[in-house]
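Novice: This is a predicted model, with the sequence first.
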Amino acid sequence: MDFEPSAAAADHTRRMRAFLDEKVLPAEPTYDAWRLERRGTPQEWDLPPVVEELKAEARERGLWNLFLPSVSGLSNLEYAAVAEVSGWSPVIAPEAINCQAPDTGNMETLHLFGTPEQKQQWLEPLLAGEIRSAFAMTEPDVASSDATNVQTRIRRDGDDYVISGRKWWISGTADERCKVFIVMGKTDPDAPRHRQQSMILVPRDAPGMQVLRHLPTFGYQDQHGHSEIVFDDVRVPASNLLGEEGGGFAIAQARLGPGRIHHCMRLIGMAERAIDLMVRRARDRVAFGRPLADQGVVREQIALSRIEVEQARLLVLKTAWLIDEHGSKGAATEIAAIKVAVPRMACTVIDRAMQLHGAAAMSDDFPLAYFYTWARALRFADGPDEVHLRSVARQELAAHE
């Protein structure tokens, strides 16, 4: 197991860091000011023009669609360091290089399971950064941590499927560029438990699909939104089915594996930026006649944060290597482990940085409150901690039978 960066990984990481420092971080104030002016208006969900400028710049620099090995040529291990750098600016950088959730998982799903026609209609414009997409699985009326609980019905009717149900926390929906939904529902409630579900592509403009509301997270409304949606007898052609009937659960597992590790890669970057801000604050601020950096308790917080980030990064790199060598199934336990360990680590490190910044940390003057919000949210997204702990425990117990 060798984590020495390859020449390709080192080159892409170097160029990504230069792009971040030269273009992305300087664009953050412009992005924030543009959104602040439109907060509470119908234009709140519009994309700040600076992002399109950054996307063009990223393409010119060869930093585009790096998450998809078949397109970029980078392995998961090689991509890890690039994704970490993008995590320094999680609102802007991932989209600037077309490596943002939930589109990465949706593009991987279409790449693996889409028909040629589906790929032409949806995957190609997603890879080009022309549209965005959403993944609709979570429901308000059932415990969606168990994906077999979904109640949305997908019923065959002649040459069509008819979708009925309610979803929520569907990321990206507020953005009008979100043109297609991958919807998970039940096609056969009487089939074996893991063969009841299917996935289907639903265009945004399909009659009967309604966005009820956009859900804030700790009071934040990000530019893409997280929404509650109703499917009221939405009719789509049978050709919109992804894969085969009854294959939805398997597709979900294939989709969520890489998505979980990408989240963790970016969280490492968020934690690194939190440490950077913590150190700068500790050097600049004076309390009780000495810089905060001279206070023993502050030094301990910095040291613990560095240790915890390094531990988490090594587990993420091991998981990326295992996926490259053995596929997502061969890394299932490690994927579950990092999905618990890394968001918890990020929450802890960001919280320490917030404490060092005092009340300023709760303002928009620093990115820490936003970082904490999404690090905490990622303890739910793609499965809550408890589900992943259950998976790790099951494997550990099975090894001793």
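Specialist: Arrived safely, thanks for sending. Numbering: from 1, shown residues only.
Novice: from here on, contacts and neighbour counts on C-alpha atoms
Specialist: OK.
Novice: Assign the closest residue to residue 345 other than its chain neighbours to helix, strand or coil.
Specialist: Spatial nearest neighbour of residue 345, excluding adjacent residues (Cα to Cα, 6 or more residues apart in numbering): residue 308 at 6.6 Å. At residue 308 the chain is in helix, as set by DSSP: H, G, I helix; E, B strand; the rest coil.
Novice: before we move on, what about residue 184?
Specialist: Under three-state DSSP, the three-state class of residue 184 is strand.
Novice: Also residue 163?
Specialist: Per three-state DSSP, residue 163 ends up strand.
Novice: Put this next to the first one:
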Amino acid sequence: MRTTTYDTAAEERPRAVLVSLVTDEVKRSGIDPVYSLEELVALAETAGVEVLTTLAQNRETKDTKWFIGKGKVQELKVVADELGANTAIFDQELSGAQVRNLEEELDLKIIDRTQLILDIFAQRAKTREGIIQVELAQLSYLLPRLSGQGRNLSRLGGGIGSRGPGESKLETDRRHIRGRIDELKRQIGEVEKHRTLQRQRRKKSGAVQVALVGYTNAGKSTLLRQLTNADVYVQNQLFATLDPTSRTLELPGGREIVLTDTVGFIQNLPHNLIAAFRATLEEVNEADLVLHVVDASSEMLDDQMKVVEQIMEELGAGGKPQIRLYNKKDLCTPEQLELLPEDEGNLRISAYDEKDLEKLMNRLQEELTGGTVTYRIPAARGDLVSQLYKIGEVVSQEFEEEDALYEVRLHKGESEKYAYMLEDYKVQP
């Protein structure tokens, strides 16, 4: 099928009113509606939208026809007309019928939070894998809503909410879209097989993997760049990078590890997106250590940490060894800094501070070291000495008649692979 792409220069820039509905269900969920709306503003601006104003409504439950009440729809119409808006973006997910009803009543393009996030991902995806994953997520989201999308797509012919698959795909019947979804899932399966083989090769070689995870815009990509001189895109915006990047990092003792940056998390991250990116996010599951990067300067850092932990649990990686990095300490007030813990499992850092990076590297060295063991190696067994250097760092050596005593600081990963070959030569404490 032909894919229609959207040229932002050729289309009118979206000018939007942002709308939030606060129901009893939202209050029970623990989500802060004020912060969520502020985050929606940041998401919209990241997507290239001009945000004109915001509206919020409190109701016990959502309106099945209008989502917000009929009276609020009329208020939204007046505000949109006065400000010259061409789009309304809702902070919660809408059904196809609600999109259709609102669109016809308001004569605006209607977008919800999920569609907005998917649109940003469509802009950010650069690799074949990322593009496949985003298209799968978009089509899975749109399939049950096709009845509410026809006029929306034909009237504006592109733009926010319709990037990626393109209007020609979305206006075909459900059967063809289901066929496309099946094909994309098959391609994702191939990606998953490839990643599994890569992980198996890394394990066989004894390579240790460390994964960077965190809320979007916490500074993961900056940290990766500062530690490894990686050529990665760094920008102060949500979802600045999408495709995962792995780089080799040499620790102070000379050992090399693989450091992988993963996609940033966000509250209400669309389930379709988590499902589509599961092959990529499996890198977190397979990591020997997780570095949870937190924006220490954010007033919502506790909520952001909870979101990351919940998604980690959902991925099955909740029990992974973890070090929490309170990043952007240079942007914190003295009062904020005082509240941040600093111990074996928590470090306060700035990704731009060389001393903090050195402190982090030393902490990684400690965490990825499996203790110290002494081996007695016969002088004639030079082949075993080479194995010692594979399983860790030789701290000292002494010679006793026909033998040599080697004190070795073990490396996790390598020691688990090769130590059995040296078991008979271990000196018992």
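Specialist: Sure, I can see it. As the structure is a computational prediction, the values presented were derived from the model and not from experiment.
Novice: So after superposing, what's the score?
Specialist: For these two chains in superposition, a TM-score of 0.24 is obtained (TM-score structural alignment, normalised by the length of structure 1); 152 aligned residues with a Cα RMSD of 6.6 Å.
Novice: quick one: the residue nearest to residue 345 of structure 1 from residue 201 of structure 1, how far?
Specialist: Per Cα to Cα, to the nearest Å, residue 308 of structure 1 is found 40 Å from residue 201 of structure 1.
Novice: Can you pick out the residue with more neighbours from the two?
Specialist: residue 201 (22 against 17; other Cα atoms under 10 Å).
Novice: moving C-terminal of the helix or strand containing the more buried one, what's the next helix or strand?
Specialist: Per DSSP states H and E: residue 201 of structure 1 is located in strand 197-203. As assigned by DSSP H and E, the chain's next helix or strand after strand 197-203 of structure 1 is strand 209-214.
Novice: got the angle between that following strand and strand 197-203?
Specialist: Going by axes from the mean of the first three to the mean of the last three Cα atoms, to 10 degrees, strand 209-214 of structure 1 is angled at 90 degrees with respect to strand 197-203.
Novice: Check which helices and strands strand 209-214 of structure 1 sits against.
Specialist: strand 226-237 (3 or more Cα pairs under 8 Å, 6 or more residues apart in numbering; DSSP states H and E).
Novice: which helices and strands sit right next to the strand it packs on?
Specialist: Strand 226-237 of structure 1 packs on strand 160-171, strand 209-214, going by 3+ Cα pairs under 8 Å, 6+ apart.
Novice: Now for residue 404 of structure 2: which residues touch it?
Specialist: Counting by Cα atoms under 8 Å, 6 or more residues apart in numbering, residue 404 of structure 2 touches 376, 377, 378, 379, 397, 398.
Novice: State the distance from the second one to residue 293 of structure 2.
Specialist: In this case it means residue 377 of structure 2. Residue 377 of structure 2 sits 43 Å away from residue 293 of structure 2, taking Cα to Cα as the criterion.
Novice: Comparing these two, which residue is more hemmed in?
Specialist: Between residue 377 of structure 2 and residue 293, counted using other Cα under 10 Å, residue 293 has the larger neighbour count: 27 against 23.
Novice: before we move on, what SS does that one have?
Specialist: Put simply, residue 293 of structure 2 is strand when judged by three-state DSSP.
Novice: State whether residue 406 of structure 2 and residue 372 are indeed in contact, as I suppose.
Specialist: No - taking Cα atoms under 8 Å as the definition, residue 406 of structure 2 is not a contact partner of residue 372, at 10.2 Å.
Novice: Comparing the two, which residue is more hemmed in?
Specialist: Ranked by neighbour count (other Cα under 10 Å), residue 406 of structure 2 and residue 372 place residue 406 first, with 21 against 14.
Novice: what helix or strand does the closest residue to the more buried one other than its chain neighbours sit in?
Specialist: Spatial nearest neighbour of residue 406 of structure 2, excluding adjacent residues (Cα to Cα, 6+ apart): residue 397 at 4.5 Å. Applying DSSP H and E as the criterion places residue 397 of structure 2 in strand 392-400.
Novice: Residues contacting that strand, please?
Specialist: Counting by Cα under 8 Å, 6+ apart, 253, 388, 404, 405, 406, 407, 408, 409, 410, 411, 414, 415 sit against strand 392-400 of structure 2.
Novice: okay, now the second one: neighbour count?
Specialist: Each residue near residue 388 of structure 2 was counted by other Cα under 10 Å, and the total is 23.
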